[in-house]
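> I need the structure of the sequence given here:
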Amino acid sequence: MTVHVDGPRNERRDGRRHGNRPPSRGLRALALTGLVTAAATVVAYAAGLGPFADADGPDPAAEAQARAFLADWSANRLPSAAARTTRPGTAQEVLDSFTDGLDIEGPEFTTAGPVENGDGTVTVPFTARMPVTGLGIWSYRSALPLREQDDGSWKVDWTLSLIHPRLSGTAKFRLEREEARSVEATDRHGALLSADRHPSLSPVLAHLGGVGPRGAVHLVDRVTGEVERTETTFGKNRDLTAGKPVRTTLDADWQAAAERALAARARGRNAALVALRVDDGEILALANSPASGFNRAASGTYAPGSTWKIVTTSALLLKDAVAPGDIVNCPKYLTVGKRFQNVETSHHPGATFRTDFTESCNTAFISLRDRLGDGELGEVARTYFGVGQEWHIGVPSYDGSVPVPQDETEKAASMIGQGRIQANPLIMASVTATAVSGTFHQPSLIEGAEDTTRTTSLPREVVGQLRALLRATVTDGTAQVLAGLPGGVGAKTGTAEVSDDQDNNGWLVAHRGDVAVACVVEEGVTGGGSAGPVVRELLATMPQSSAG
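Prediction:
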């Protein structure tokens, strides 16, 4: 359940915040809302439970404490997580050794509903996704026991088995790695690709065609080291190389330009960029900063912020719930359980929906939430944009999540790409390509990639409206950082709240000709100010007709 306070602020046209005060942050958090990026914790947290929580059942404070514990763990705030338990010293020692010993970076958690036990304790089940560096995801289920304290507060009742059901005083986990096989690859024109020439492809080439690093997590006896069972293995995918270089859809020129743009404009922050062809989904560039390690461009899990308004707008247009010329007021604030807000000086009385889109007005979009059913946004994302279906692009990827909102506050947040909605640059580049073409094409990195997706094309009228709105955002709205580029560029900015102690992530998606691009800059504050310069650098470098 997700509650947001002071929702994400609209983008200024110059990509900066209004006013001289330090940026206030929304989505104040005590609770984990869903998935967190494996490279850096990107998750919205809830301040308590939603205003529509059932009065019966377990004490909401117990669930809030459980989610806060998982939120701290996912964000590597281990002392804070340990302090929420009945044995802080032991808890911190175990959390440290578990994460470091298994090379886990950025664990991700999803909670289920709390269960009240007969003895007055509460149990909160959860699913863990543990990204093991360089290998893949280890998923399992566990549960947090919570016990009420003498002062009426709740704490996680510490036991080794809450970390993993089979972790005990006699058994622990051990990670074993096998030496990775080298993979030769070429771009779409036959040019050789390598991590030396294109450093950002290092995490991509390591898994290309299913020939990635191999390894396993074993449960072993703490004294003898004898393996009791194998919990998970990595690297068992089929080998597509057949003794010759893997031919990819990448374009060496686009890849090099993407890496240069990140190096020049991301200012050393974690960032990722994807460029793909609109007409067939073939990936031209997939770049990460830093260049080695986690492939955040395809496997990251981020709240997409206002770039998600492309999907929200599609859902509204599909059912004639709004038209671009309709008046949809854009007030400074709107309270739905908690207060959502725009930039302090950003409000547009009497604004049309077109203005709401181009100025990225959060309150206007949230005010339209009753025109969509609770599960309708997710259904549109899946049916028309392929988000949440299983993609087979040629390397491991995260393919998005749009859960049904658990209350009205979370539904409001979902309208603007927050709550538990999760995406990454690969997904948002694909969303942009689908919006401007009308047809979803599964993104692909290798020729002949399996495609099990099933989608429906957007109506031509909706596509025309989306294209016009994206173009107007460049000419008149928050994406004017791209103004002046040739080729009729269309775009959408996004600012995604993360947590109380992190700056917002900056997003920008764009299309020109047959190319769609998406970029995220972690803690970039605004989309126009951080991701915007990266995308502009890329499009200014590459000729309009060089889409492969």
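> contacts, neighbours, all on C-alpha from now
Noted.
> thought residue 92 was touching residue 72?
No - assessed by CA atoms under 8 Å, residue 92 is found out of contact with residue 72, at 11.4 Å.
> Overlap of the contact sets of those two?
Common contacts of residue 92 and residue 72, defined by CA atoms under 8 Å, 6 or more residues apart in numbering, comprise 78, 81.
> which secondary structure elements does the one helix or strand residue 468 maps to contact?
Element membership of residue 468 [criterion: DSSP states H and E] is helix 460-475. Secondary structure elements in contact with helix 460-475, counted by 3 or more CA pairs under 8 Å, 6 or more residues apart in numbering; DSSP states H and E, are helix 309-318, helix 353-358, helix 425-437, strand 490-496.
> Of all the residues in that helix, which ones are buried?
Buried residues in helix 460-475, counted by 16 or more other CA atoms under 10 Å: 462-463, 465-467, 469-475.
> got a list of contacts for that helix?
Counting by CA under 8 Å, 6+ apart, residues outside helix 460-475 touching it are 310, 313-314, 317-318, 324, 354, 357-359, 435-438, 479-483, 488-492.
> could you redo the last one with a cut-off of 6 Å?
Residues external to helix 460-475 that are found in contact with it (CA atoms under 6 Å, 6 or more residues apart in numbering): 358, 436, 438, 479-480, 483, 490-491.
> And this one, please, so the two structures can be compared:
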Amino acid sequence: MSARARAVRAVLALGLAAPLLTGCFEEPSPHEAVRDFLLGWQSGDYAAAARRADGDPATVRRALEDVRLQLDAASIRFSIKDIAHDGDDGRADFHAEVDLGENNPLWQYDGLLPLHLVGGEWKVRWSPSVIHPDLHAGQRLAVATVPVGRKPILDRDGNPLQDETPLQVAGVKPAKIKDPGRLCEELSRVTGFAQDRLLGRILSSPPQDFVALATFGRNKYQQIKDKLAAIPGLEIVTDNPPVAPKSPVQIVGRVTAITAEAEQQLGGPQRAGDTIGRDGLQRAYQDQLTGSTETRIVILDSKTWQQVKELKAWPGRQNTEVRTTIDSRMQSAGDDAVRGSRPAALVAVQASTGEILAVSTSELNQEKDALAGKFAPGTAFSIIAAHGLLKGGLDPEQKVPCSADRTVGGARFQQPGILGLVAPSFQTDFAQGCVTALASLARRINGPALASSAAEFGIGTGWRLPLRSFSGSVPGAGDDAAVAKVIAGQSARVSPLSMALVAAAVDSGTWRPPVLVLSPEQPVTTSEPSARPAPGPVALDATVTGRLRTLMRAGVSSGSAHAATAPGGTVYGVASQVTQTDKKQRRTLSWFVGWQGDVAVAVMAESGDPGTAATMAGSFFRDSNVQP
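Prediction:
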């Protein structure tokens, strides 16, 4: 019978089909020898595998165990591709899949088990090439990694929005460590990092390379530096990644060294950049800023540690800078404008693009409050109400009394300090922010018309930003009282960002969704849960917006927003004051919403002075040198 006729071939997955093989073949047959060897190796029963090899059992056991350690493998799985024998000699071709652990690739390769009969029993002819065809005596496997430093977040002009900050990196050169197990035990005790993961990183790395094991910020390092210094063989080096955020701090976000808790979530004691974004854009763009580590499987000379051959390489994902729309000069002007002891927020956008130029706060959070806060806008909401009223045919010169007290549909409205304006025009009422006059127009517009105007200004639509935001909400208004409360800005809720975009829409004639990041693109967070597609630009009625601009110019030139006046250009806007009560918290808010040139702003301050926000806006326009 020919050798080909005598060959028995099988293709099976060991983890699934091995139990079916028991009893299927009787010795002498190579199948059980191949099965037992690969199953023992796969399951970690190295003694069982060694019994099926012709080498020294202790040598075989140690070699197979070392492979898992040298690769820091989470698992190794095999499948038999082919088994053939002719007389006393045979061979088995197998396929190996090595899981290199979380955040690492799957290494696959084909191997060969040479077989021969020894005393009537099939054995694997042992040599290092059983592990991998290219591995020979005096050599070992290793996993070489090339970490990538964290990239910066930039402003619109390419300037970094963070400073370099020294971090302390604890690591080792494996070739210098006499007892890596003990070192990892002590480091684990001090840091909380998993001992087995620390050890796996050391044993799998090229012995001559510096292996980073843990990174510490200044405070954490000061707390444990004496304990770290007491660990023999542990080295401390300093890294200076760009991680200390500049203004706007909460938009840029903070970065921290990976902690033991974060390590459990991310996998492995080390990750590209060795830092993790805690909040802001640093968190939203973590993967883009850090990329992924380049990984290579290599064969090293066991004595010189020189690389003999590269078996496989994964280049990793390239990291990239994140370029924002923030204008650092305007950001500084915004910070100066709101600086003080009272809670305040200022958002500036480019009217022609929707790009966010500055997000400044005092005692408020830039993301949670300036972008995503839910505040009553008061008569600043009259911009939207006026849009609906003008579309419905209201003449800005129509006389609308401004009284100190007025009841509309059972809802009471009060306007202090406007006594004597018996029969002003709607334009004057708008400019002065007369809540009683504006509320009295509830019968000139209904709830759906108000909601339609609000939607044209992006209120209640689903924005898409990499950070949380709130586009605003308008409650259903089924009667005159409810409509009056919407017009007066008492029941509607907005964020400073949403109102800055309202001003931008009146200025440019088109409402545009906000933009915070110019590059790269990434999945983004909607302003509120919604199945609706992201909104696009909305062109507004040119005639109506023209009249709105006239109204908002009067708000600064002769109305309650006069404090926003700034040299170098004409300022348009409205000011308002409203008392908001939410969850037993009562606060009085001062608003300014308007623009100068191509820069639209919304300012909100907690203040009993209705002109506070307008004063802050004027300071911003003056210091930022906005061009008309």
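> hmm, back to that, quick check: the helix holding residue 468 of structure 1 compared with structure 2, mean distance?
Superposed on structure 2, helix 460-475 of structure 1 shows a mean distance to its aligned partners of 1.1 Å (mean CA distance after the TM-score superposition for structure 1).
> Pull up the aligned stretch in structure 2 for that helix.
Helix 460-475 of structure 1 corresponds to residues 542-557 in structure 2, going by TM-score structural alignment.
> Kindly report the same for stretch 31-41 of structure 1.
Using TM-score structural alignment, stretch 31-41 of structure 1 corresponds to no residues of structure 2.
> what inclination does the helix holding residue 468 of structure 1 have with respect to helix 425-437?
For helix 460-475 of structure 1 and helix 425-437, the angle between their directions (axes from the mean of the first three to the mean of the last three CA atoms, to 10 degrees) works out to 120 degrees.
> Helix 460-475 of structure 1 to strand 490-496, inter-axis angle?
Counting by the same axes, to 10 degrees, helix 460-475 of structure 1 points 70 degrees away from the direction of strand 490-496.
> And the host helix or strand of residue 618 of structure 2, how far out from the chain middle?
Following DSSP H and E, one finds residue 618 of structure 2 within helix 612-624. Between the centre of helix 612-624 of structure 2 and the centre of its chain there are 32 Å (CA atoms, centre = their mean, to the nearest Å).
> which residues sit against it?
Outside helix 612-624 of structure 2, the residues that reach it (CA under 6 Å, 6+ apart) are 330, 333-334, 337, 561, 563-566, 590-592, 603-605.
> Please apply the same query to stretch 274-284 of structure 1.
249-251, 285-286, 425-426, 433, 441-445, 514-518.
> Kindly report the same for stretch 389-409 of structure 1.
Contact with stretch 389-409 of structure 1 is made by 1, 3, 207-209, 298-299, 336-337, 375, 378, 387-388, 411, 421-423, 443-446, 450, as judged by CA under 6 Å, 6+ apart.
> cool, and stretch 33-52 of structure 2?
Looking at what lies outside stretch 33-52 of structure 2 - CA under 6 Å, 6+ apart - the contacts are 57, 60-61, 76-77, 123.
> Just to be sure, which of those residues are found in strands?
The members of the contacts of stretch 33-52 of structure 2 that map onto strands under DSSP state E are 76-77, 123.
> Next, format those residues as CSV and append neighbour count.
Output for those, formatted as CSV (neighbours: other CA atoms under 10 Å):
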residue, neighbour count
76, 21
77, 18
123, 26
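> nearest to residue 112 of structure 2, of those?
Nearest to residue 112 of structure 2, judged by CA to CA, of these is residue 123 at 13.3 Å.
> start and end residues in structure 2 for the top strand by length along structure 1, please.
Selection of the longest strand in structure 1 by residue count, based on DSSP E, yields strand 136-148. Counting by TM-score structural alignment, strand 136-148 of structure 1 lines up with no residues of structure 2.
> Determine the set of other helices and strands touching that strand.
Other helices and strands packing on strand 136-148 of structure 1, by 3 or more CA pairs under 6 Å, 6 or more residues apart in numbering; DSSP states H and E, are strand 122-132, strand 154-156.
> So for residue 186 of structure 1, which of the helices and strands packed on helix 460-475 of structure 1 sits nearest?
Of all these, helix 425-437 comes closest under CA to CA, at 20.4 Å.
> Where in structure 2 does the closest one fall?
Taking TM-score structural alignment as the measure, structure 2 aligns residues 496-508 with helix 425-437 of structure 1.
> how close does the matching stretch sit to structure 1?
After superposition onto structure 1, the mean distance of stretch 496-508 of structure 2 to its aligned counterpart is 0.7 Å, using mean CA distance after the TM-score superposition for structure 1.
> Looking at the contacts of helix 612-624 of structure 2, which is nearest residue 93 of structure 2?
Closest to residue 93 of structure 2 out of these is residue 330 (67.3 Å), distances taken as CA to CA.
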